[in-house]
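Engineer: Fold the following.
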Amino acid sequence: MEQNVIDASGLLAISTRLQRLSDQIRRDGLLIYKAFGIDFQPKWFPVLYTLYKKSTMSVVSLSDEIGYAHPSTISLLKELEKEKLIRSKKDKIDTRKRLVELTEKGKTLLSTMEPVWQVIIKATEEVTNTENNLMKAINEVEAALQEKSFLLRAQAYMNK
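Structural biologist: Down below sits the predicted model:
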């Protein structure tokens, strides 16, 4: 079978290939939640799970914790507020800060999701626990990029 252009391009299309993999896992994740009768969008996971584990957080702290740009976090928060899964309030100490937390509806949703997470973990282990272990590789790449950005690495080759 002939490779498509993106697959054949190798490292040049790594971002596209990771996006494609992410999209596939999210689509299937949505179907897994639906199979359990849970109305949940996988894109909500980082915000809701973080608030589930850390309780009330400022928008900036939450954005930093999940590693999303501030505008992306704000967009998710608006969606989650509309769904009544989170609420926001002004910080009493610093009124410029907005704090977000789960609502009772959000807490209930997440508690019904906990058993599903075990299923998701098992299925994920099955596909990622390969000879090259994807999670280990992701951790290694993230650590390398923390040490020196992709841009700085590329610039070193542009100056040669």
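Engineer: contacts, neighbours, all on C-alpha from now
Structural biologist: Noted.
Engineer: Grab the nearest non-local neighbour of the spatially most central residue of the chain.
Structural biologist: Residue closest to the mean C-alpha point of the chain, counted by Cα atoms, centre = their mean, is residue 46 at 4.8 Å. Leaving aside its chain neighbours, residue 46 sits nearest to residue 66 (6.1 Å; criterion: Cα to Cα, 6 or more residues apart in numbering).
Engineer: So in this structure, which helix runs the longest?
Structural biologist: Secondary structure of the chain read by DSSP state H shows that its longest helix is helix 104-128.
Engineer: Skip ahead from it and say which helix or strand is next.
Structural biologist: Following helix 104-128 in sequence order, the next helix or strand is helix 134-147 (DSSP states H and E).
Engineer: Could you measure from residue 130 over to residue 8?
Structural biologist: Between residue 130 and residue 8 the distance is 22 Å, computed by Cα to Cα, to the nearest Å.
Engineer: Here is the second sequence; please produce its structure so I can put it next to the first one:
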Amino acid sequence: MTEDLLTQYGYLFLGSRLKRLAERLQADVVRVSQRNGLDLQPGHYTLLATIAEGGPKSIGALAQSLGLSQPAITKKASRLSELQLVEVTGSGEDGRRRIVALTEKGMDAMRLSRATVWLPVDAAVRQVVMSLSGPLLDQLSQLEQSLEEKSLADRAEEFSQQQTSA
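Structural biologist: Below is the predicted model of the structure:
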């Protein structure tokens, strides 16, 4: 068996290894969302949550809050607008300033997400990371091994089933 190149090169390819792990985790969150009737990408949740918690915000304020570029926020907001989860309108004082607000459908999606996705995913992530110890690269290996044994989506599903039967 060939050793994983990203693991073999340790800190040199740390960013690539973290990106691979992030993509794996996000794919599992998509599975959990889809199981619960939600057509949302993990990256959408941060924007939706920011608006749900703080009310309508400009593209610039969202970019600043999330530490992302304005073009990235504009792209996410456009996708969420296509899904009818947010409404993007021009500001009264400056037509170039775009305000993003949740629609009723967006508020419903947030309620459903909090109830059926966020809690199980949070519990699954906590379960995976609670036993990690040692240097960072060792922790990454432990995390990857744990996810090989049972995916985050499967852990979230188990949590949901336990909550339902409790």
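Engineer: Can you give me the TM-score here?
Structural biologist: Remark: TM-score between the superposed chains equals 0.77 [TM-score structural alignment, normalised by the length of the first structure]; 135 aligned residues with a Cα RMSD of 2.0 Å.
Engineer: before we move on, the earlier item: buried sites along the longest helix of the first structure?
Structural biologist: Judged by neighbour count (16 or more other Cα atoms under 10 Å), helix 104-128 of the first structure contains these buried residues: 106-107, 109-110, 113, 116, 120.
Engineer: All the strands of the first structure, residue numbers only.
Structural biologist: Here the first structure has its strands, by DSSP state E, at 57-58, 86-90, 98-102.
Engineer: Identify whichever of those strands lies nearest to residue 158 of the first structure.
Structural biologist: Counting by Cα to Cα, residue 158 of the first structure lies closest to strand 57-58 out of the strands of the first structure; the figure is 39.6 Å.
Engineer: average offset between the closest one and the second structure?
Structural biologist: Superposed on the second structure, strand 57-58 of the first structure shows a mean distance to its aligned partners of 0.5 Å (mean Cα distance after the TM-score superposition for the first structure).
Engineer: Run through the neighbouring helices and strands of that strand.
Structural biologist: strand 98-102 (3 or more Cα pairs under 8 Å, 6 or more residues apart in numbering; DSSP states H and E).
Engineer: What mean distance separates the strand it packs on from the matching residues in the second structure?
Structural biologist: With mean Cα distance after the TM-score superposition for the first structure, strand 98-102 of the first structure averages 0.7 Å from its match.
Engineer: May I see the buried residues of that strand?
Structural biologist: Result for strand 98-102 of the first structure [16+ other Cα under 10 Å]: buried residues 99-102.
Engineer: what's the answer for stretch 16-33 of the second structure, then?
Structural biologist: Residues of stretch 16-33 of the second structure classed as buried: 17, 21, 24-33 (neighbour count, 16+ other Cα under 10 Å).
Engineer: Show me which of these is closest to residue 79 of the second structure.
Structural biologist: When the buried residues of stretch 16-33 of the second structure are compared against residue 79 of the second structure (criterion: Cα to Cα), the nearest one is residue 30, at 15.7 Å.
Engineer: contacting residues for that closest one?
Structural biologist: Residue 30 of the second structure is in contact with 39-42, counting by Cα atoms under 8 Å, 6 or more residues apart in numbering.
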